[in-house]
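# okay, structure incoming, though there's no sequence with it:
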């Protein structure tokens, strides 16, 4: 991620390791909260590696303190080969035809993320920590979808918002028909965008990276949500994208995910997950006019 410093180390036999240092790890900004976040990421990656076939970095060693030979918190992880999807998604010069490559990416990503169903449901929304006996402990603080979305709004309320945004929020949020998360909450990648997907040039998936701040979440924005890079028309990030084209990719991704899950389980949330993602983005964003933009799409 952009908040980390990465060193790639090649051993004498050609084996590669990645040493990952958090950017604030050497100064006073590194505190107990940051240390717990790193420990949570390690627990999450190890859980995924143990219970699924998702290609994530393997964590060989880590230290959340500065009391080591490096003098900084670090993670020692496996190297994920390939190129970031941002370099491959639009490149017209690669050997594999563009549309074939894109569909291959979507299908491979859907198959991998469907694996998160193996983890089952969790009782709370929050981060994961590993107990002394190696068990996974939920560090919640949310028991309902509504409290989760309300927290993100309250955290950013007043920070540059227009009065119209605040009025819409206070009118819409209490009446919003949350879909419910019977069976608990599920683990979700916090930033499932193209820069965190590693692929070969033909579109085959090699890894999903940057699980910083991964947490359990409502099922409507869980592992069955659309990747952000095919939902830019709903999340107002200033990215120029064709709605018609993105709708086609969402249809294909939903088909691939449904095939991987046998048309069952949380796949039922995928169809409208981009709307929930936009709603969540509006809830936590401090940018002016975001609520207005999202609500106009719902009308």
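Received, thanks. Note that the coordinates shown come from a computational prediction; the quantities given were computed from them, not determined experimentally.
# going forward, measure contacts between C-alpha atoms and count neighbours the same way
Fine.
# how much space between residue 151 and residue 89?
Taking CA to CA, to the nearest Å as the measure, residue 151 falls 35 Å from residue 89.
# looking at those two, which one has more neighbours?
Neighbours per residue (other CA atoms under 10 Å) separate residue 151 from residue 89, with residue 89 holding more: 20 against 14.
# what's the nearest residue to that one if we skip its chain neighbours?
With CA to CA, 6 or more residues apart in numbering as the criterion, residue 89 has its nearest non-adjacent residue at 6.3 Å, and that residue is residue 102.
# included below, for side-by-side comparison, is a second structure:
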């Protein structure tokens, strides 16, 4: 289950539909045929064959296309039975997007050439608008199988030889293989010199497009430790628009970081390691991993050895509240059991070497989520607070104390001093200033009062900066 950002789904769909209405399907068809024929002829030359590609091939562009969060996808069916897809971004396209796409293709080529991961092969691409379509595009193999998101919560599908254990075993084996590609820095894979022969190394994260300022952000990194990487993210967010929630996350980062996994080696990580991007066959084994946009080199707990996102959804209450409305949803007990299963799958796939990295990777992953995703920040913050304080009241009291503290309030050009609060200033009040005006609920002083704890979380959410920058 993919986490939303502040991007409006309605606005995104409207933008995509406008983009689709302007596409030239005949140009897509001709581009796909030309790319396929050129590819076949190159393969013939490399094997000593001299005959040209068949001249009577046809290509059918399947409509309507699929609409993703950032791309429109058309399926392409060739007359000889081969299936491709063409992916085209539908949002505003800037130089920073072109650079990120170039780095994605470089990283995918690196991974595909060195592992057996079932990543769709790229047959052709353009990172700019200087092509016959007038849009950036990527031509890739079509992945066959069933999307995991469509069957995960369907008990009737998991019968016979299909099992979630088999799914976890096959996925864990792939992630262990991906983790064998090791690097000494956190950032994006780049290459020196000519693209065909230069050395690979990890460079900075390139600038992103800030849709608020309509300007690119600054490049960051590369980083030499997980703590430095996450600390930089928090500091950057706090410089943009500080909040007590980010200040508390900074404290949580110091408390929750695992020093065993702070330094190199670092690994690639799937940028959206979730069930909508995984395809399985009729036995439940993974046969496809898609949507690698933004693939980076990360700490192992955030990279190849992290948990799949859909089995940690209970640590994101904002998302999990909606998830529980689904039929056959996973309970917190179910999700904990799945994490145990996946940890054991990593253990078996790595001969007992790597499962300790995975075991508590959801802590690091949710710290990163709370830092980067304003939509989920408050809910994850309270969940991490429950882990630390055994209740939500501890988090609430910490937030109230921080907003009045010398540490948080004193300007950098003044000498800091200690501010002491009375006990009643940090207690959870029965009538809270953070309460929803339309609600009659009041916070309780009881640590185990779930209703008031939920209200507390919702009220703090209203205090969160709704207008934080949204980068594409």
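Good, I have the coordinates. Since this is a predicted model, take the numbers as computed values, not measurements.
# fetch the TM-score of the aligned pair.
Once superposed, chain against chain, the TM-score is 0.88 (TM-score structural alignment, normalised by the length of structure 1); 291 aligned residues with a CA RMSD of 2.3 Å.
# doesn't the residue nearest to residue 89 of structure 1 belong to a strand?
No. Under DSSP: H, G, I helix; E, B strand; the rest coil, residue 102 of structure 1 sits outside any strand and is assigned helix.
# trace it over to structure 2, please.
Using TM-score structural alignment, the partner of residue 102 of structure 1 in structure 2 is residue 164.
# wait, its match sits on residue 284?
Yes. Between residue 164 of structure 2 and residue 284 there is a contact under CA atoms under 8 Å: 7.0 Å.
# which one's more surrounded, the two?
For residue 164 of structure 2 versus residue 284, neighbours defined as other CA under 10 Å are more numerous around residue 284 (24 against 18).
# ok, which stretches of structure 1 are strands?
Counting by DSSP state E, structure 1 has strands at residues 4-10, 16-22, 59-63, 74-78, 83-84, 125-130, 136-142, 186-188, 197-199, 205-208, 215-217.
# nearest to residue 230 of structure 1, out of those strands?
Closest of the strands of structure 1 to residue 230 of structure 1 is strand 197-199, at 13.1 Å (criterion: CA to CA).
# just to revisit the earlier point, and the residue nearest to residue 89 of structure 1, how far from residue 251 of structure 1?
13 Å.
# go on, residue 189 of structure 1?
20 Å.
# so the longest helix anywhere in structure 1 matches what in structure 2?
Ranked by residue count under DSSP state H, the longest helix found in structure 1 is helix 32-51. Aligning helix 32-51 of structure 1 against structure 2 (TM-score structural alignment) gives residues 95-114.
# swap in stretch 72-87 of structure 1?
Using TM-score structural alignment, stretch 72-87 of structure 1 pairs with 135-150 in structure 2.
# and the helices in the stretch 251-400 of structure 2?
Taking DSSP state H, counting those that start in this stretch as the criterion, the stretch 251-400 of structure 2 carries its helices at 317-323, 332-349, 355-359, 361-372, 377-389, 393-404.
# apart from its neighbours in sequence, what residue is nearest residue 409 of structure 2?
Nearest non-adjacent residue to residue 409 of structure 2 (CA to CA, 6+ apart): residue 403, at 6.9 Å.
# from residue 291 of structure 2, how far off is the one you found?
Residue 403 of structure 2 is 40 Å from residue 291 of structure 2, by CA to CA.
# and if you look at residue 268 of structure 2?
Relative to residue 291 of structure 2, and taking CA to CA, residue 268 of structure 2 is found at 14 Å.
# who has more neighbours out of these two?
Per other CA under 10 Å, whichever of residue 268 of structure 2 and residue 291 has more neighbours is residue 268, with 28 against 18.
# counterpart of residue 355 of structure 2 over in structure 1?
So residue 355 of structure 2 corresponds to residue 267, using TM-score structural alignment.
# quick check: buried residues in the match of helix 32-51 of structure 1?
By 16 or more other CA atoms under 10 Å, the buried positions in stretch 95-114 of structure 2 come out as 96-98, 100-108, 111-112.
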